[in-house]
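Student: Okay, predicted coordinates and the sequence, questions at the end:
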Amino acid sequence: MATIKDVAARAGVSVTTVSHVVNGTRHVSPEGRSRVEQAIRDLGYVPSAVARSLKRNTTRTLGMLIPNSSNPYFAEIVRSVEDRCFGAGYTLLLCNTDDEPRRQGVYLQVLAERRVDGLVVVSSGDDAALPDLLAGLNVPTVLLDREIDALPCDLVETAHLHGGVLATRHLASLGHRRIACIGGPAELAPSEQRIAGWRAGLAEAGLGDDSAALLWRGDFTSQSGYEALHAILRSPEPPTAVFVCNDLMAMGALCAAHESGLRVPDDLSIVGFDDIELARFASPPLTTVAQPKQRIAALAVDMLLERIDGRRQQPRKVMLQPELCVRASTGRRGNPRGERR
């Protein structure tokens, strides 16, 4: 592999001159620059990104941690983050923590060693060590979706509680009086906020007396939604509608409903949360609470670049509003045609 010394020897210039051409740090005569560039092409020389970053004290690279790369919601967020990074002249290093706090700590150290200029973090569950880990790195950080109380850094999230209210209010407006909820893990704040929204929606409709008996739990996977709905349907008084706290679990719930011989929405209405791209291709297409994923990603990158460039010092928190996207998985209670309102 060619080195900078090989390029200098072939071009008949000093190593310093080659460095100035590669890094654009000083004027080099057109003739000298032409010889260096030709030598680089002839030898196939590739400058060291690490060495250049040491000189410039920046790598033009951002790191991102997500808890589950198999969840389409996170995949869609990553795609939008990467698009925004590319447009700003940055590359993105992605790490999937698989909801393991230990892996999260290891990957943060790896990203720090790669000298990333900033971090976009979706935390993995309840990790008590994470605030100290992030504070110790001293790298500009923006949190997505999941706030960390002890860490003063930027945050972009959706109003999850309001989304739960929207879903429950929609089902109540269709005449459903017994509305169950399949929540996510208890240690995840977004899940608890969505459940709180469901409870608030029940109370708003005068249906909150039996909420404890109508709450089931999953782990945000399709399998857990599938199992939870089967359990719900075995209960003494099955509901006529279910609010599911993410779309993946809702997909599993749809499958369980079909296996049980129920027609959705004629016999059971289902609402999800996230509005992943697959939601509109479900059978039937899934009514869901849509998170503004592209807006979340764009804001996260823009806020991070503000901190990296020194344009802002104080932490900023942005709360975005979700919207209800009504499709064919919800209908009026007792309506044989599943007519929606």
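Tutor: Looks like it arrived, so ask away.
Student: hey, let's count contacts and neighbours off CA atoms from now on
Tutor: Will do.
Student: Let me see the ranges of the helices in the stretch 101-250 of the chain.
Tutor: Applying DSSP state H, counting those that start in this stretch to the stretch 101-250 of the chain gives helices spanning 101-113, 130-137, 160-173, 189-204, 222-233, 247-259.
Student: mind listing what's buried in the longest one?
Tutor: By neighbour count, with 16 or more other CA atoms under 10 Å as the criterion, the buried positions of helix 189-204 are 189-203.
Student: Likewise for the fifth one?
Tutor: Residues 222-230, 232-233 are the ones in helix 222-233 that count as buried (16+ other CA under 10 Å).
Student: for the third one, same thing?
Tutor: Of the residues in helix 160-173, 160-172 count as buried by neighbour count, 16+ other CA under 10 Å.
Student: and what of the shortest one?
Tutor: If you call a residue buried by 16+ other CA under 10 Å, then helix 130-137 has these buried ones: 130, 134.
Student: can you give me the angle that helix makes with helix 101-113?
Tutor: Angle between the axes of helix 130-137 and helix 101-113 is 10 degrees (criterion: axes from the mean of the first three to the mean of the last three CA atoms, to 10 degrees).
Student: ok, structure two:
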Amino acid sequence: MANMNDVASLAGVSRGSVSNYINGRPNRPEIKHKIEQAIRDLNYIPNATARALKTNRSNYVVFILPTVNTPFFSELSYFIQIELNKFGYKMILCNSNSNYQEEIEYIEMANTQKVAGVITMSYSDISELVAPSIPLVAIEKKISNQFPTIVSDNYAGGHLGAEQLHKRGAKKLLFVSKAPIKDVSERRRQGFIDYCQENNLRYDIMLAEDKRDFSSDYDHFIDNHLINGKFQFDGVFSDTDEYASDFWHLLVKHQVLVPKDVQIIGFDAAKIYPRQPIFLSAIRQSTKNGRSCCSKIADSVQIRKNR
């Protein structure tokens, strides 16, 4: 297996020049070209652990998600990895299962390994766990004033969902979600409510209980609001595509026509696979904004280097 000395010998440069290249320090263009060619010829792979010990910082970024088992989070992970690669970082994907203890363990790992940064979609209080020397970017929920936050305008999304149903003729609207509702979902619900109240629209809120088979609550609600086969709401908005899709299929099971009799709008519009046709109207939450997270991590790393 080739080492740094082999690269220096083949390139005809000093070991120090190779070390500078590996650790991101400047070299003259002609020296840089020789080193790159030697690395390709030797198929040399730098020792990331040794480099981290020397530079006191690895090139890994920890990305903590509550789950990867949804199209939105899967798509978000994909685009963040692409953006991190552009900045020369590698992603360590951590699935916390919305478990506070698992989030703590991932943060402790990030501190110990001296990672380049952390991107988190945590809904727990982790502000005191992250070492001040590690750049962190939060998604959706603000952790503290110390760390930047990337957030969608969830209130405007809920407002827009109700508005679009209204524009398409819906007169009695229903917000569908799962209890307990909080954080971004609460802002989406409030936007929905405010639009309905501003426009004197009748509306109701249906929150399924927080249990594994919560869709049965949707089923019972639909069954209790059918009169002569007609559902008593003509517009449904949900804070996620998942719940909107569940509700849609249950309406169909009760022989309610969608979208002829009931129109439905979800939230996220993430695709399971790239060529997936659009089958559900939704407020689009862009996953490509992952570049903002990566840019902030890179900027924070550079600031620390220059101190």
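Tutor: Sure, I can see it. Please read all numbers here as calculations on a predicted model, not as lab measurements.
Student: and the alignment partner in the second structure of residue 268 of the first structure, how many residues sit next to it?
Tutor: Mapped onto the second structure by TM-score structural alignment, residue 268 of the first structure lines up with residue 262. The local packing of residue 262 of the second structure (other CA atoms under 10 Å) involves 21 other residues.
Student: Could you check how far the aligned residue in the first structure for residue 172 of the second structure is from residue 207 of the first structure?
Tutor: For residue 172 of the second structure, the aligned position in the first structure is residue 178, judged by TM-score structural alignment. Using CA to CA, to the nearest Å, residue 178 of the first structure is found at 8 Å from residue 207 of the first structure.
Student: Now do the same for residue 203 of the first structure: its match in the second structure.
Tutor: So residue 203 of the first structure corresponds to residue 197, using TM-score structural alignment.
Student: Now the match of residue 172 of the second structure: closest residue in space that isn't a chain neighbour?
Tutor: Excluding the flanking residues, the one nearest residue 178 of the first structure by CA to CA, 6 or more residues apart in numbering is residue 239, at 4.9 Å.
Student: who's in contact with that neighbour?
Tutor: Counting by CA atoms under 8 Å, 6 or more residues apart in numbering, residue 239 of the first structure touches 178-180, 214, 232-233, 268.
Student: now those residues in TSV, with distance to residue 6 of the first structure?
Tutor: Formatted as TSV, the contacts of residue 239 of the first structure follow (distance: CA to CA, whole Å):
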residue	distance to residue 6 of the first structure
178	76
179	73
180	70
214	72
232	71
233	73
268	72
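Student: Farthest pair within the residues you listed?
Tutor: Put simply, by CA to CA the two of the contacts of residue 239 of the first structure set farthest apart are 214 and 268, 14.5 Å from each other.
Student: in the second structure, which spans are strands?
Tutor: With DSSP state E, the ranges of strands along the second structure come out as 60-65, 90-95, 117-120, 136-139, 149-150, 172-178, 202-208, 226-227, 230-231, 235-238, 263-268, 281-284.
Student: Looking at these, which one is packed in the most?
Tutor: Compared across the strands of the second structure, strand 235-238 shows the largest average neighbour count, a mean of 28 (mean count of other CA atoms under 10 Å).
Student: matching residues in the first structure for that strand?
Tutor: Aligned by TM-score structural alignment, strand 235-238 of the second structure falls on residues 241-244 of the first structure.
Student: superposed on the second structure, where does that stretch end up, distance-wise?
Tutor: Superposing on the second structure and averaging over aligned pairs (mean CA distance after the TM-score superposition for the first structure), stretch 241-244 of the first structure comes out at 1.1 Å.
Student: Please enumerate residues in contact with that stretch?
Tutor: 164, 167-168, 171, 176, 178-183, 198, 225, 250, 268-273.
Student: Please point out which of the contacts of residue 239 of the first structure the second structure shares.
Tutor: Compared against the second structure with both residues aligned by TM-score structural alignment, their matches' CA atoms under 8 Å, the contacts of residue 239 of the first structure retain 178-180, 268.
Student: Output the residues you listed as a markdown table; include the columns distance to residue 70 of the first structure.
Tutor: As requested, those are exported to a markdown table (distance: CA to CA, whole Å):
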| residue | distance to residue 70 of the first structure |
| --- | --- |
| 178 | 32 |
| 179 | 29 |
| 180 | 26 |
| 268 | 28 |
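Student: circling back to that earlier point, okay, the helices of the stretch 101-250 of the first structure in TSV with distance to residue 123 of the first structure next?
Tutor: Converted to TSV, the helices of the stretch 101-250 of the first structure look like this (distance: least, CA to CA, whole Å):
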stretch	distance to residue 123 of the first structure
helix 101-113	8
helix 130-137	8
helix 160-173	16
helix 189-204	11
helix 222-233	21
helix 247-259	19
